[in-house]
Every structure is written in C-alpha cells, then in structure tokens.
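> just need the structure, nothing else, for what follows:
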Amino acid sequence: MNRKIVGAMIGLAGVLTLVSLAFVLPMKHSGAHDLPIGVAGPAAATAHIETQLRAQPEDAFDFHRYDSADDVRNGIEEREIVGGIAVETTGPTMFVTSAGGAQVAQTLRGVATAMSAASSTPVAVEDVVPTTTDDPQGAGIAGLALPLVLGGIIPAVVFGRLLPGKFLRQGGAAVGMAVLTGFALGLILRFGVGTIDSNVIAVSLGIALGMSAISLTLLGLAGNFGMIGFGAGAVIMMIVGNPLSGIATTAYWLPSGWAELGQLLPPGASGTLLRSLAFFGGHGGGSAFIVLLVWSVAGTGLLALAQKRSPAGAAETSGVRTAADA
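Sure, this is the predicted structure:
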C-alpha cells in the first residue's frame, strides 16, 4: 500500500481519536465540582448542614457564608453562587436556580430530599431564578452550543471564498451575518421555543458577538497563515471550545481546569454571557463579554494586518486614498 495512504490513515485515526477524547473526557469527569453554595443561619445549624453536604462526593461544594436568606437569594440572582441553603425559624430552605443550569438545580434538589429523609425536619425548595414554563429545561439555550460554533465557522469559509484578498470586507460581512443570525435566533428563543420571555435584543446581540468573535478570529488566521491557520483555529473552536463550553450545563458542571479553559474560548464565554443576559439581567456576564471582545478585537487586528500585507488589499487601499484625494 502507498506510504502516503498509510500515513494519511494513521494521521486521520489519530485526529479522530483526539477528537473523541476531547468530547468524552470532560463528560466523563463532569459533575458537581466546587459548586459555590451560599449558607445562612445560626452557626451551629449551618455547621451541621455543611457537615452533611460534605458527605456528598469530595469537593462537590464550595461554601460561602451569608447573613440572611435574602442575601442568599441576591447572591443567586447576581450569579455569585449557584444555590444555597438558609436555616430560619420556619426551618431550612434550599435555594436553587433552574435558569442557572438544570443539572446543578437537580443536584441541589436531590440533596434537599436526602436531608429531609435523614432528619425529622423537611427541607423546603425555592427556585429563585426559574426557567420559563414553555421551556422548563432551558433547552433553547443548551441547544445553541453547536449553532454558535458553526455560525462562526461557516461565514469564515463562505466570505473567505467570496471576497478573496478583501480581508476587512470579509470581516464586515461576517459581522453582518452574525447580527442577522443573532436576531433570528433571539426571536426564535422568544416566540418559537419560549426559552426567554424578555431581553430579546440583549440576547440577540450576545449571540451575534459570540459568532463574530469566532468568525473574525478564523478569517484573521486564514488571511495571515492560510489554511493551516484556519484549520488550527477551527479545531480550537470546534474540538476544544465546543465540549468545554458548558452551554448545556454551565461551566460549574465541568471539571476544574477544563472549565476555566473553556471560559477563555469564545464558545464557553458565549454560553455564560447568553445565560446571564437571558435570565439574570446580565449579572455574571462581564468577564465573558470581555473575553469575546478580546477575541473580536484580535481577529479584527489580524484582518487589518492581512489587508496591509496583501497585494490586493494594498491596491484597494491605494485606490481608496486616490479617490479621497481627488
């Protein structure tokens, strides 16, 4: 058999194996890892509760002390914590947020049930920030993981072909398409699926920013490094960024280390920003917004560099200057 064919077979098998590992390993080790949980109430009671919760899988929870149940609620609404428990005169209450991630909320509900069974005092459950009745599982947000990445990759391919050498125009076209797609998906989330019941414009712009960050980066890499640059960028966004995005589960459900890496990539930052805009009034989305902005600016900078280095871009720039002088 031809050596090139054998080499290609081995290489492709290795790539596919790495792709599989990139998706499987984070899922295998996913679960409750240092979930930030608020605790409020008398010292003796909260200490007993923390002891009970530490009986869960090791390092499942990271406890944060609050002065009152209202403070715990505020902490959840501002995305400082993903849930909490408060001991009051009426008994203990477990606070969850379905909108913050179905798996996390389900885990905390299970803990409340176990605590109720282990004692004579029932533990009430309050959903501080719930999902909508039309989409109680938040499937609309969870389902955006792949469309967000493809919405960044496909425009980079299409406009790179349609506008060869016109790198800044490629970027402008990609951003324009991202805005159109963002508003289309935002309207679907609001009126089609019912995932959100407000903040349509903010959510739509958040989707557009996420797609733009990916497209601009890939176009910039392709403009400066050709297909090798585009391929490397696409692998990072799709093979690394997508499984580590935490869009379906939130980043808190991913293993430590993997989660932090995912939040530094556009897919993960997009998921965090969208959940914040859709359900929490933007709270907790500041860092994600900055990450996406940095990727977008970097991509635009690469496009400007490619435009400057390209003969076609230089000729176009020269033509613009001549027309302006005239």
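> for the rest of this, base every contact and every neighbour count on C-alpha atoms.
Will do.
> residues in contact with the closest residue to Pro255 other than its chain neighbours?
Nearest residue to Pro255, sequence neighbours excluded (C-alpha to C-alpha, 6 or more residues apart in numbering): Ser30, at 5.6 Å. Neighbouring residues of Ser30 by C-alpha atoms under 8 Å, 6 or more residues apart in numbering: Trp253, Leu254, Pro255.
> which SS state does Ser30 fall under?
coil (DSSP: H, G, I helix; E, B strand; the rest coil).
> so how far is stretch 174-189 off the chain centroid?
17 Å (C-alpha atoms, centre = their mean, to the nearest Å).
> same deal with stretch 293-308?
Worked out by C-alpha atoms, centre = their mean, stretch 293-308 lies 22 Å from the chain centre.
> please give the structure of this sequence too, so both can be compared:
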Amino acid sequence: MPGPSSRVRSPWLLAVLLAALAVGVQALLVPLFAAPAAHLAPRDLPVAVAGPAPAAAELAGRLAAARPGAFAVTTLPDGAAADRALRDREVYAAFVVGPDGVALHTAPAASPTVAALLTEASAELSGDRPVPVVAAVPADPDDPRGAGFAAGFLPLALTSMLAGALLVLLVARRGARLLGLLGYGVLAGLVGAAVLHGWLGVLTGSGWLEAGAIGLFALAAASTVAGLGALLGGPGVGLGALLVFLVGNPLSAVSAAPELLPQPWGTLGQFLPVGAGGTLLRSAAFFDGAGGARALAVLAGYAVVGLALVLAGRFRSGGDAEPAPERGRRAKVTV
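Reported below is the predicted structural model:
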C-alpha cells in the first residue's frame, strides 16, 4: 500500500500535470485561432477583368505584376458579364474597363472584407485616383460589414456541438438519438432563420432557403459529434468537438473568405462543417443558392455519415439500454 507521503504528493502532482496540459492546449489553440486572422491576404482570389480584349489583357497583367499570386484573373467581355459572374459567386469582384476608365464592381454580400481590400487595391492600380465602385451584390444594409452574419453563425456551431454531445451522452436508444438529431436540425433551421432574418435582419434572401441551409448545417454538426460519440464514447465526443469547433471555426473564414487564409488551411476549412455551413448560408441568403453546391454536398456527407455512425455505434450512456424485465429473464435462465 502507498504510504502517507505518496498520498499527500499525488494530488499536487495531478494538479501540476493538469495545469501543464491546459497550458499545452492553450499553446496550440492560440496560434490556431490567431494565425489565420493575423495573416489575411489574397491568395489566388477569383476576380475578373472585363472590357475590350487589349485593355482587359493589359489590366490583368498589371494585377498579376502588382501582387504576384494574389489573384486568379478571369477575363470577360463587358460589365454585364462581370455582374453575372458576381451574382453566380464565380468571382469576388470585377475590374471593368470602360470609356471613362476603370470601375470596380464588387459583391460585398460574398465578403465585405474582400470588397474593402479590393477597393484599396483599385486605388493603387489607378495611381491613387478615385475609382468608381459599384456594389453588384450588396451586403445587408443593416449589416454592411458582415459582423452580424459572422457573430450570428458562431452560436449555431456551439449549440449544434452541444446538442450532439447531449444526445449521445444522455439518450441511450439509437432510434431516440436519430429522432432527436433530425428534430434538432428542423427546429434549428426554422428558429435560426427567424432570428437572423426576421428579428436581426442580417439575412435578405428566401427564408425557406436560409432555414434549409441552417438546418442542414445544424444536423451535420450535431450528427458528427453524436456519431463519433456513439462509435468511440467520450473520446469521440471530444474528437467531434475538435472538428466542428476547435479546428473548424478558425479555418471557416466566415468573417472573411477562404482565399484570404494561408493555404491549405483556407481550402481545408471549406471541407469542415462550419466553413461549409457559412458558405452555404451566404449562398442562400444573398445569391439565391448560387455557388453553394460544394458546401451542400459537404454538409450532406457529414450528416449522412454522422447519422449512420449513430445507428451503428454501440456506446450506451448510463449502461445497457435493454429493458429491465428482459435482463431479469436472462438472469434466471443463466442461473
């Protein structure tokens, strides 16, 4: 048996180890959250140059020379084609060459951060002369900088993570877990759209499209946590929280754009639930669904796999879910 001295030392040792573990986690999380935000810059950012071929080619060359690697430039014949590309979420902005010079057409709804950044870049290209700016797809007038959209999306991720964890830890039966996840997805979509669109006014699209996007994201995030928990128990819940929030949130670019993050992190974030959810909701709220196909497929994949893991997982909260009478009958047969 351990002596009195070892019993006295063990709580102190445990406290030191827990403190060191917390500091280690902090050392990993701080750069994970801060580094992407501190290094925002365009990296192959899709933009268009529209106008007569010689002038458009000359301006595209100037863009590439001014910021190598910053822009992925598409040339288009005129401003109307540029605006169509903006509404289809094919580009973030277009430099339109006309008889009076260059005008910048933007889509602040896709990313107010990118629109502001390109407005500054256009002044550099024009020798600090004012460049007319046309918002082809404007942001919500009540949320011109997109802060409300980004801040409103974070609670959706947190509550979805919590819902998945609670369902797998407190509900024993698989069917009840599935019902809870599906019900949560439907209610989260309806309530989320009602709050963000009807109450706060930070969304401007079809309420049903917005509810569908929020509901699918909520189901995908919650079922990911619940599915991994059903498969692996407590560690699975932790892994799900890591994917959905601790890694997914800083790489989501909900408040910026994935092309502004260091690569490959910006691309990776779009294959995690929060990044895909933010992209899909923007498409539903401001672009009538355009540009949301990949995000829709990603979220549907997480939802299907998560629900399948819930159905296949053997983890039981609170012990065996088998009814007590059945256990009693088996005990008698064994005796």
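> one step back: what's the match for the residue nearest to Pro255 of the first structure in the second structure?
With TM-score structural alignment as the criterion, Ser30 of the first structure lines up with Leu40 in the second structure.
> how close does that match get to Pro31 of the second structure?
According to C-alpha to C-alpha, to the nearest Å, Leu40 of the second structure stands 14 Å off from Pro31 of the second structure.
> one more: Ala295 of the second structure?
26 Å.
> and if you look at Ala147 of the second structure?
On the measure of C-alpha to C-alpha, Ala147 of the second structure and Pro31 of the second structure end up 22 Å apart.
> kindly report the same for Leu272 of the second structure.
Applying C-alpha to C-alpha to Leu272 of the second structure and Pro31 of the second structure gives a distance of 19 Å.
> quick one: which of these two has more around it?
Each of Leu272 of the second structure and Pro31 had its neighbours counted (other C-alpha atoms under 10 Å), and the higher figure belongs to Leu272 (24 against 13).
> wait, isn't that one in contact with Val244?
Yes. If you go by C-alpha atoms under 8 Å, Leu272 of the second structure and Val244 touch, sitting 7.0 Å apart.
> show me what Pro92 of the first structure aligns to in the second structure.
By TM-score structural alignment, Pro92 of the first structure lines up with Val102.
> contacts for stretch 83-92 of the second structure, please.
By C-alpha under 8 Å, 6+ apart, stretch 83-92 of the second structure touches 45-48, 93-94, 105-107, 110-111, 114-115, 136-137, 287, 290-291.
> which residue of the second structure sits opposite Asp135 of the first structure in the alignment?
Asp135 of the first structure maps onto Asp143 in the second structure, by TM-score structural alignment.
> what about the strands in the first structure?
35-40, 61-66, 83-88, 91-96, 124-127 (DSSP state E).
> which helices and strands sit right next to the second one?
When contacts are defined as 3 or more C-alpha pairs under 8 Å, 6 or more residues apart in numbering; DSSP states H and E, strand 61-66 of the first structure sits against strand 35-40.
> so which bits of the strand it packs on are buried?
Leu35, Pro36, Ile37, Gly38, Val39, Ala40 (16 or more other C-alpha atoms under 10 Å).
> and that strand, how far from the second structure on average?
Strand 35-40 of the first structure, aligned to the second structure and superposed, deviates on average by 0.9 Å (mean C-alpha distance after the TM-score superposition for the first structure).
> what about stretch 103-123 of the second structure, how long is it end to end?
First residue to last in stretch 103-123 of the second structure (C-alpha to C-alpha) measures 10 Å.
> do stretch 165-175 of the second structure as well
Per C-alpha to C-alpha, stretch 165-175 of the second structure runs 16 Å from first to last residue.
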